[in-house]
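Asks: no sequence on this one, just coordinates:
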């Protein structure tokens, strides 16, 4: 009974990981009559002197640092608003969740048209006397534009997670806090926020993983430009491995990306560990 699952895991997980570690130290190309040769650390040496790599690393870190707190905070506010037992909350939950179930390709194409120089966003800004930039063609605004679109697209998913956490908090705690004269803000800081600890950890991990894996938006909207201002590590890996057919170089980027994600995961585990259980 374990054989089918074991075969799939070996074929699509174990073998690719092993090949990545092997290919990273070779000059293998995707389509080439010449077999790859062992070149040691040459791929890593080239990588650490590649300006595109450092730009991609910087963009990935900036995107993650901004997305994690902003998206989680916006999603939490939305969850608190739709958690009230009033008419119309089901409708708003559905509306907020629609971008999540819409294909990221469709969403990216929609925002691509909205971000054009004469697109909807600049037309709305012109109504209030503001001249909007060429969002995706200006290096100063391109990454910011993708960040805004990514927050809008995924915040509904995390709103649902926050909402599930809110509904696990006993109503009696809020009633007791109200009897003690606690304000709404005091109820949130002393009842709601502590009760969402497990949910916070899950939200933090899922948003971080999604942020580090940024690819589809960049591939459709900017293709890493302008001037590598939106290139990310995942996009650079795919471009190097498939478009430029430098399989060995792409494998080296993947290993560096693996180490980066491993370090961030260890830091997250340390910061979000249960201090009471660790004593």
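Replies: Received the coordinates, thanks. Since the structure is predicted, the reported quantities are computational estimates derived from the model, not experimental observations.
Asks: only C-alpha atoms for contact and neighbour calcs from this point on.
Replies: Noted.
Asks: can you map out the helices along the stretch 101-250 of the chain?
Replies: For the stretch 101-250 of the chain, the helices defined by DSSP state H, counting those that start in this stretch occupy 104-114, 120-127, 142-166, 171-179, 184-187, 193-195, 197-212, 216-221, 233-238, 247-271.
Asks: Ok, which of these comes nearest residue 48?
Replies: helix 247-271 (9.8 Å; C-alpha to C-alpha).
Asks: Quick check: buried residues in the closest one?
Replies: Buried residues in helix 247-271, counted by 16 or more other C-alpha atoms under 10 Å: 247-255, 257, 261.
Asks: And stretch 207-225, by the same measure?
Replies: Of the residues in stretch 207-225, 207-209, 211-215, 217-219, 221-225 count as buried by neighbour count, 16+ other C-alpha under 10 Å.
Asks: Show me which of these is closest to residue 115.
Replies: Closest to residue 115, out of all of the buried residues of stretch 207-225 and judged by C-alpha to C-alpha, is residue 221, at 9.5 Å.
Asks: show me the biggest helix of this structure in terms of residues.
Replies: Counting residues, the longest helix found in the chain (DSSP state H) is helix 51-82.
Asks: So which elements touch it?
Replies: Contacts defined by 3 or more C-alpha pairs under 8 Å, 6 or more residues apart in numbering; DSSP states H and E place helix 51-82 against helix 89-101, helix 142-166, helix 197-212, helix 233-238.
Asks: Measure how that helix sits relative to helix 142-166, angle-wise.
Replies: Taking axes from the mean of the first three to the mean of the last three C-alpha atoms, to 10 degrees, helix 51-82 and helix 142-166 form an angle of 40 degrees between their directions.
Asks: Tell me the gap between helix 51-82 and the middle of its chain.
Replies: The chain centroid and the centroid of helix 51-82 are separated by 7 Å under C-alpha atoms, centre = their mean, to the nearest Å.
Asks: One more: stretch 46-57?
Replies: Distance, centroid of stretch 46-57 to centroid of chain: 21 Å (C-alpha atoms, centre = their mean).
Asks: That stretch: which residues count as buried?
Replies: Using 16+ other C-alpha under 10 Å as the test for burial, stretch 46-57 gives 47, 52-57.
Asks: again, but for stretch 68-80
Replies: Residues 68, 71-72, 74-76, 78-79 are the ones in stretch 68-80 that count as buried (16+ other C-alpha under 10 Å).
Asks: Make JSON lines from the buried residues of stretch 46-57 and add distance to residue 243 to it.
Replies: Listed next are those as JSON lines, based on distance: C-alpha to C-alpha, whole Å:
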{"residue": "47", "distance to residue 243": "17"}
{"residue": "52", "distance to residue 243": "15"}
{"residue": "53", "distance to residue 243": "16"}
{"residue": "54", "distance to residue 243": "20"}
{"residue": "55", "distance to residue 243": "19"}
{"residue": "56", "distance to residue 243": "17"}
{"residue": "57", "distance to residue 243": "20"}
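Asks: next up, a second structure to put side by side with the first:
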């Protein structure tokens, strides 16, 4: 048996391998979170840290009492409710159409992969041009005698433009995850179902979807987190307008900290967002798991 000294030396060596990761985690994860939590209870200017003073829970109360912040929360919920189901439906549909390996599907896979190569900023600029007053969409409408659409002047249309961009750019990521999952489904199950006379829709609903349920759960959680953190598309496409009608909760964090100089409220929104995303993710995982396992 090893002596106590030898066991301690062995544990110390093992710990030394973890030390670099722990240092990085503390410096870039735990310490920033602690600072944000501290700032959420402060009031003052980010440009003059000496002006910071305790504010208690006033910053958290302001998030729920000021209509501008509530509007950004409702906008983020709108983006999640709309983009999450439609995005996953589009991704699953395309995955079922393209998961078989052949030359034709390989061409379409290459096309669908293009949005993943383009950055969100570049994609936002492209969509901004396409939907602009003198862009291709309004040009085609004018050619058929229809009036142009002012996408970025109407609150509803501005949010719809953001949704279109997110569906085009974001859904393609999940297509490849679903295709990989479908290609991993054992062919024995499919062959047995066909021998028993199962229809095509029965293969999909009763065999393939249950077998990739954990991948669907993963994609739903990832999509929820992604939609709650929408910033680049809104910043480039609409700047949160018109009249802050398309502003997301993540954009509200940026506006409060760097435009309104309300660092305490910005930190409070960030903490609330983190807790909300954590709660929603746990809820989704619990509900979807219980449904599949029941």
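Replies: Noted; the coordinates are in hand. Values in this document were obtained by computation on a predicted structure and should not be read as measured data.
Asks: hang on, the earlier thing: for residue 37 of the first structure, find the nearest of the helices of the stretch 101-250 of the first structure.
Replies: Ranking the helices of the stretch 101-250 of the first structure by proximity to residue 37 of the first structure (C-alpha to C-alpha) places helix 247-271 first, at 9.8 Å.
Asks: how much does that closest one stray from the second structure?
Replies: Comparing helix 247-271 of the first structure with its match in the second structure after superposition yields a mean distance of 1.4 Å (mean C-alpha distance after the TM-score superposition for the first structure).
Asks: quick one: that helix aligns where in the second structure?
Replies: Under TM-score structural alignment, helix 247-271 of the first structure corresponds to residues 263-287 of the second structure.
Asks: ok, and the closest non-adjacent residue to residue 219 of the second structure?
Replies: Nearest non-adjacent residue to residue 219 of the second structure, counting by C-alpha to C-alpha, 6 or more residues apart in numbering: residue 174, 6.7 Å away.
Asks: Could you give the number of residues near that neighbour?
Replies: Residue 174 of the second structure is flanked by 24 other residues according to other C-alpha atoms under 10 Å.
Asks: who are the neighbours in contact with the aligned partner of it in the first structure?
Replies: Structural alignment places residue 174 of the second structure opposite residue 158 in the first structure (criterion: TM-score structural alignment). Counting by C-alpha atoms under 8 Å, 6 or more residues apart in numbering, residue 158 of the first structure makes contact with 72, 75-76, 203.
Asks: what's the closest of those to residue 179 of the first structure?
Replies: residue 76 (25.2 Å).
Asks: Please tell me how far the closest one sits from residue 193 of the first structure.
Replies: According to C-alpha to C-alpha, to the nearest Å, residue 76 of the first structure stands 10 Å off from residue 193 of the first structure.
Asks: What of residue 262 of the first structure?
Replies: 28 Å.
Asks: likewise residue 25 of the first structure?
Replies: From residue 25 of the first structure to residue 193 of the first structure the distance is 48 Å (C-alpha to C-alpha).
Asks: which of the two has more neighbours?
Replies: Between residue 25 of the first structure and residue 193, residue 25 has the larger neighbour count (other C-alpha under 10 Å), namely 21 against 14.
Asks: The counterpart of residue 46 of the first structure in the second structure: which element?
Replies: Residue 46 of the first structure maps onto residue 62 in the second structure, with residues paired by TM-score structural alignment. Residue 62 of the second structure belongs to helix 58-65 when elements are defined using DSSP states H and E.
Asks: what's that helix packed up against?
Replies: Contact here means 3+ C-alpha pairs under 8 Å, 6+ apart; on that basis helix 58-65 of the second structure packs against helix 67-98, helix 263-293.
Asks: Average offset of it relative to the first structure?
Replies: Looks like 2.0 Å for helix 58-65 of the second structure (mean C-alpha distance after the TM-score superposition for the first structure).
Asks: How about residues contacting that helix?
Replies: 40-43, 69-70, 264-265, 268-269.
Asks: cool, and stretch 272-279 of the first structure?
Replies: residue 201.
Asks: Tell me which residues of it come out buried.
Replies: Within stretch 272-279 of the first structure, the residues that count as buried by 16+ other C-alpha under 10 Å are residue 272.
Asks: for residue 29 of the first structure, what are its contacts?
Replies: Taking C-alpha under 8 Å, 6+ apart, we find residue 29 of the first structure in contact with 36, 245-248.
Asks: Go again with 6 Å.
Replies: 245-247 (C-alpha atoms under 6 Å, 6 or more residues apart in numbering).
Asks: Make TSV out of those and add distance to residue 275 of the first structure.
Replies: Output for the contacts of residue 29 of the first structure, formatted as TSV (distance: C-alpha to C-alpha, whole Å):
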residue	distance to residue 275 of the first structure
245	47
246	46
247	44
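Asks: what stretch of the first structure does stretch 125-135 of the second structure fall on?
Replies: Counting by TM-score structural alignment, stretch 125-135 of the second structure falls onto residues 109-119 of the first structure.
Asks: now what about the matching stretch, what contacts it?
Replies: 120-121, 134-135, 221.
Asks: what about 8 Å?
Replies: If you take C-alpha under 8 Å, 6+ apart as the criterion, stretch 109-119 of the first structure is touched by 120-122, 132-136, 145, 149, 220-221.
Asks: Check those residues and tell me the two furthest apart.
Replies: 132 and 220 (21.6 Å).
Asks: What lies in contact with stretch 93-104 of the second structure?
Replies: 105, 108-109, 175-176, 178-180, 182-183.
Asks: ignore the last one, stretch 192-209 of the first structure
Replies: Against stretch 192-209 of the first structure from outside (C-alpha under 8 Å, 6+ apart): 64, 67-68, 72, 158, 161-162, 165-166, 169, 268, 272.
Asks: give me that answer again for 7 Å
Replies: 64, 68, 158, 162, 165-166, 169, 272 (C-alpha atoms under 7 Å, 6 or more residues apart in numbering).
Asks: most packed of the helices and strands packed on helix 51-82 of the first structure?
Replies: Most buried of these by mean neighbour count (mean count of other C-alpha atoms under 10 Å) is helix 233-238; its value is a mean of 23.
Asks: so what corresponds to residue 64 of the first structure in the second structure?
Replies: Counting by TM-score structural alignment, residue 64 of the first structure lines up with residue 80 in the second structure.
Asks: Distance check, that match against residue 181 of the second structure.
Replies: Residue 80 of the second structure is 24 Å from residue 181 of the second structure, by C-alpha to C-alpha.
Asks: what does residue 213 of the second structure give?
Replies: Distance from residue 213 of the second structure to residue 181 of the second structure, by C-alpha to C-alpha: 10 Å.
Asks: Residue 16 of the second structure now?
Replies: Counting by C-alpha to C-alpha, the gap from residue 16 of the second structure to residue 181 of the second structure is 38 Å.
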